[in-house]
Structures are given as structure tokens and as C-alpha cells.
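Colleague: Sequence isn't available, so here's the structure alone:
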């Protein structure tokens, strides 16, 4: 995904830009740091060292310091980072200081779960509208919202000032939905459908493919099995022999008890 900067972004001449031009890898890690910082704040921590924050976020401390330096945040020697200040800096850069209205298209099993997820609101996102093409779904109420037909997307987008579209439809319908979102003025899309979307320049798409993530985990299981000689996903039995015993000829005999 490429970043698209808006030349009209607010900022005073001669000062550091309000929206620094961050590397994509840094942008991807900032929400991880933010989650760790919120947890630290909830546990009563006012400051945190780069090593402590890196450990909480599961990243390398040198990488963390470099990422935060892009924000102009270097911490204080011997003290570390002020947790609340750093939370504010990251939330400002990520645009989380204002609530963003989200359209969810596709209210099947996944869509139902997303529509009912309370965590969005605490992270400055508001599910503002639900859509589906199935007449049996239209008119259904989910978490206080009535499902609209997808053909109403353009009208509702204006009324609700929709900023982000979430696609949770089957793959075959996803491109048409993306086209409707773009036509309605939505320039940021989160795609759960297992397909690649074609969108115009200036539209950002993030893809979430659970099957791909599982396949990556399957690779690591397969790799571990090849290193240990044990079946992938099987129990890690210990092979035991006593002094003077001959090696067992039946694999079942080698399984320790």
C-alpha cells in the first residue's frame, strides 16, 4: 500500500510538518506501539524506556528508537519516554484525534462480528452504516444500525460523511463494492475479501486475508517438523533409551512414556 499525501495538510511555514513522511514499515508499527503504551498507562506507568516499550511491543529497541525519531520523539536520557505524551504524538500522527465514520459492506458471519465489535469506538472509529446486496439482509438491525441496500451507498456516504469502507463480501462481489465506495467518495478501504482490488490512484487499500496468514503459519509448522523429524502439528514426544538398550526397530517402541 502506498501513502498519499495531501499538499493542503495544515501546518505553519518553517515548522516541522504536521504529517511527517513516514516509511510504510514505521506506519505499520505505530499502532503496535500505541497499544503497548495504552496498556502501560492502564497499569500506572508514567514513563517507559525504549527497551521496556520495545519489549512490550515485541520489536527491536533500535528499530523502535528510529521509528519514534521520525515523530521528533527521542525520550529523555535516564528517564525514557513520557507515556501520555508519546500516546498523544502517535495518535496525532495516525489521525486518531478525530472520530472516523466507517461503512461496513457485507453483513454475513464476518460482517456481523465486525459490526458488533466494541473495540472500534475506543480507537476513534465509528461503524456508521451497514450495507448488503441480499434482500433478506436489508432492513435487519445489527448493534443499533439498520442494514441498507448497497445501492444506497452513495446517498448514505454523504449523509454520514463516510471516511473508510470495510469490505466483508464474497470475493466475487468485492470489486463492484470497491467501485461503489470509490464513486461515493471513500478513499480508504479495508478489504477482507480474498481477492486483489483494482482502485484509482489516491485510494488506499489494506488487505486482511486470514487464509494467507494461516498458510504462513502452516509453513512454520512444516519447517519445525522438518527440523525435528516429528509430524507437523503432532505432539512433541521425547525419544528415550536406557544404557545398553539397542535402538528400537519399531517407531512406536521409541515413544517415551
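Modeller: All right, it came through fine. From a predicted model like this one, the values you see are computed outputs, not experimental measurements. Residues are numbered from 1 along each chain as shown.

Colleague: Only C-alpha atoms from now on, for both contacts and neighbour counts.
Modeller: Noted.

Colleague: which stretches of the stretch 51-200 of the chain form helices?
Modeller: Using DSSP state H, counting those that start in this stretch, the helices of the stretch 51-200 of the chain run over 61-69, 83-93, 109-115, 153-160, 171-183.

Colleague: what angle do the fourth one and helix 171-183 make?
Modeller: Using axes from the mean of the first three to the mean of the last three C-alpha atoms, to 10 degrees, the inter-axis angle of helix 153-160 relative to helix 171-183 is 50 degrees.

Colleague: picking that back up, with distance to residue 31 and mean neighbour count as added columns, please give the helices of the stretch 51-200 of the chain in TSV.
Modeller: What follows is these, written out as TSV (distance: least, C-alpha to C-alpha, whole Å; neighbours: other C-alpha atoms under 10 Å):
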stretch	distance to residue 31	mean neighbour count
helix 61-69	12	16
helix 83-93	8	17
helix 109-115	19	16
helix 153-160	26	16
helix 171-183	25	18
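
Colleague: adding another structure so you can compare the two:
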């Protein structure tokens, strides 16, 4: 993502690229040769003008009357996201979520290779998930450098996990634990908070209900 920023690709655009890639991959698997910006926009859930603007940052412009070459565009988006190589991933926290992520085939097909698992719970340490032993966090070791660390622990353990990941050289962290992590400036943290996402959805739902209510009042008056 840092590389994209240096190239001037807005963060909002970066956030939409995975959606484009998912749609393009499905189209390529189905044998589609080309796609218009309107079709891609519908599949990705955005406006066609937004698609054209986003893809222009990648230097990709559709051909009038033809659209975009599906395979070539998928390769461009994949390269922009850094998916032309496999990224080693460590998952810490082998509860239901961590175990589900470790078992998720979609990670491998999208360029992420889970190389190690860890937990602090003695009842979990030593168990095997997807052929990998769960290591104690304090003794977490990998055969090589790790690109991404995923934290699926309770909130009170998240900072300790982040500290261990940083000490291992991890510079990209995805955390499912609420709260702010204290990390060095060169470490990127993305937080996935289900409660926050639900609150955003209820905000929009509330706005719709208010709009309907206001319309009824205006109709009565």
C-alpha cells in the first residue's frame, strides 16, 4: 500500500481494487475476454465513472466499444496490490476466528501463505491446525521473514501480540481486536471491528427511516 501511495493512488481507490480483482478473476475463470466499465462497476458495486477513474491511476484505459481486456486488467490490479508473489502470514489467536482464517482456502488463492500459528492458551498450544502446530506466542518462530501478522486474540492480549510481531520484523498487521495498537511509524495496522461495521450499517438504516418519517410528515402537512 505504501508503494501505491508513492505512485499517487488514493487510499480510497486502493480499498476498491480488491473488489475489482475479485470480479475480474471470476470473469476470467468464466472465459470472458473483455468487460465494459459499466459491467465492472455493477459487479463491484460502484459507479462506472469511479471505475474509470480508479483504473486510470493504474495507467489502464478501456477501448471505446470494446472495454477492458479482462486478463490483462486482472494482472494489472494484482500487480498493483503486490499479489505477483506470495506473502507469508502469521495468525495469532487460535479461537474460532483464527482457526477459520487458517482453514480458509481463499487466502492461498489470493497470494497469502499462512506459515505459522500461535496462541497463549496452554490448552491450544501444541494442537495442529491445517497441518501446522500452534506455537506458544513467546516462542513464535518462522522459517523466514513474515510479511503480515493477523491478530484474532481478546483485546487485552492484542498489544502483546503486536509487540511480538513487530519484533519478528512484521510491518503489516491486520487486527480483529478492538482498540488502538501502539506500533512504530513504519508499521501499518488495519483494524476489522464487526461492531463498528454494524454501527455504520445502522447509521444508514437510521437515515433511511428518518427520511421516510420526514416524507410522511411533509405529506400530512
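Modeller: Perfect, thanks for sending it. Here the structure is a predicted model, which is why all the values come from computation and not from measurement.

Colleague: corresponding residue for residue 163 of the first structure in the second structure?
Modeller: Aligned by TM-score structural alignment, residue 163 of the first structure pairs with residue 147 of the second structure.

Colleague: Thought residue 86 was touching that match, still the case?
Modeller: No - counting by C-alpha atoms under 8 Å, residue 147 of the second structure does not reach residue 86; the two are 9.5 Å apart.

Colleague: who has more neighbours, those two?
Modeller: residue 147 (19 against 15; other C-alpha atoms under 10 Å).

Colleague: any idea how far the more buried one lies from residue 126 of the second structure?
Modeller: Per C-alpha to C-alpha, to the nearest Å, residue 147 of the second structure is found 24 Å from residue 126 of the second structure.

Colleague: What lines up with residue 174 of the first structure in the second structure?
Modeller: Match for residue 174 of the first structure (TM-score structural alignment): residue 158.

Colleague: what sits against its match?
Modeller: 151, 152, 175, 177, 181 (C-alpha atoms under 8 Å, 6 or more residues apart in numbering).

Colleague: So which of the helices of the stretch 51-200 of the first structure is nearest residue 21 of the first structure?
Modeller: helix 83-93 (10.2 Å; C-alpha to C-alpha).

Colleague: Can you check which part of the second structure the closest one sits on?
Modeller: Aligned by TM-score structural alignment, helix 83-93 of the first structure falls on residues 70-80 of the second structure.

Colleague: Just give me the mean distance for that stretch relative to the first structure.
Modeller: Its aligned residues in the first structure lie a mean 0.6 Å from stretch 70-80 of the second structure after superposition (mean C-alpha distance after the TM-score superposition for the first structure).

Colleague: Ok, stretch 197-211 of the second structure next?
Modeller: In the superposition with the first structure, the average deviation recorded for stretch 197-211 of the second structure is 2.7 Å (mean C-alpha distance after the TM-score superposition for the first structure).

Colleague: just checking, what's the longest strand in the second structure?
Modeller: strand 112-119 (DSSP state E).

Colleague: Onto which residues of the first structure does it map?
Modeller: Using TM-score structural alignment, strand 112-119 of the second structure pairs with 125-132 in the first structure.

Colleague: Identify the residues contacting that stretch?
Modeller: When contacts are defined by C-alpha under 8 Å, 6+ apart, stretch 125-132 of the first structure is touched by residues 99-107, 115, 120, 138, 145-150, 153, 156, 160, 162.

Colleague: Kindly report the same for stretch 45-53 of the second structure.
Modeller: With C-alpha under 8 Å, 6+ apart, stretch 45-53 of the second structure has contacts from 37, 38, 39, 40, 41, 42, 61.

Colleague: okay, and that stretch goes to which residues in the first structure?
Modeller: Residue span in the first structure matched to stretch 45-53 of the second structure, by TM-score structural alignment: 58-66.

Colleague: Which one of the contacts of residue 158 of the second structure is nearest to residue 27 of the second structure?
Modeller: residue 175 (31.0 Å).

Colleague: how about that closest one, what's its partner in the first structure?
Modeller: In the first structure, residue 175 of the second structure lines up with residue 191, judged by TM-score structural alignment.

Colleague: State the distance from its match to residue 223 of the first structure.
Modeller: Residue 191 of the first structure is 30 Å from residue 223 of the first structure, by C-alpha to C-alpha.

Colleague: ok, the two, which is more surrounded?
Modeller: Neighbour comparison, residue 191 of the first structure and residue 223: the larger count goes to residue 191, with 24 against 13 (by other C-alpha under 10 Å).

Colleague: where do the strands sit along the second structure?
Modeller: Using DSSP E, strands in the second structure cover 34-35, 68-69, 87-92, 112-119, 128-129, 132-136, 148-151, 172-175, 188-191.

Colleague: Just send the ones you listed back as JSON lines, with distance to residue 23 of the second structure too.
Modeller: Shown next, in JSON lines, are the strands of the second structure (distance: least, C-alpha to C-alpha, whole Å):
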{"stretch": "strand 34-35", "distance to residue 23 of the second structure": "10"}
{"stretch": "strand 68-69", "distance to residue 23 of the second structure": "13"}
{"stretch": "strand 87-92", "distance to residue 23 of the second structure": "22"}
{"stretch": "strand 112-119", "distance to residue 23 of the second structure": "19"}
{"stretch": "strand 128-129", "distance to residue 23 of the second structure": "30"}
{"stretch": "strand 132-136", "distance to residue 23 of the second structure": "32"}
{"stretch": "strand 148-151", "distance to residue 23 of the second structure": "24"}
{"stretch": "strand 172-175", "distance to residue 23 of the second structure": "23"}
{"stretch": "strand 188-191", "distance to residue 23 of the second structure": "23"}
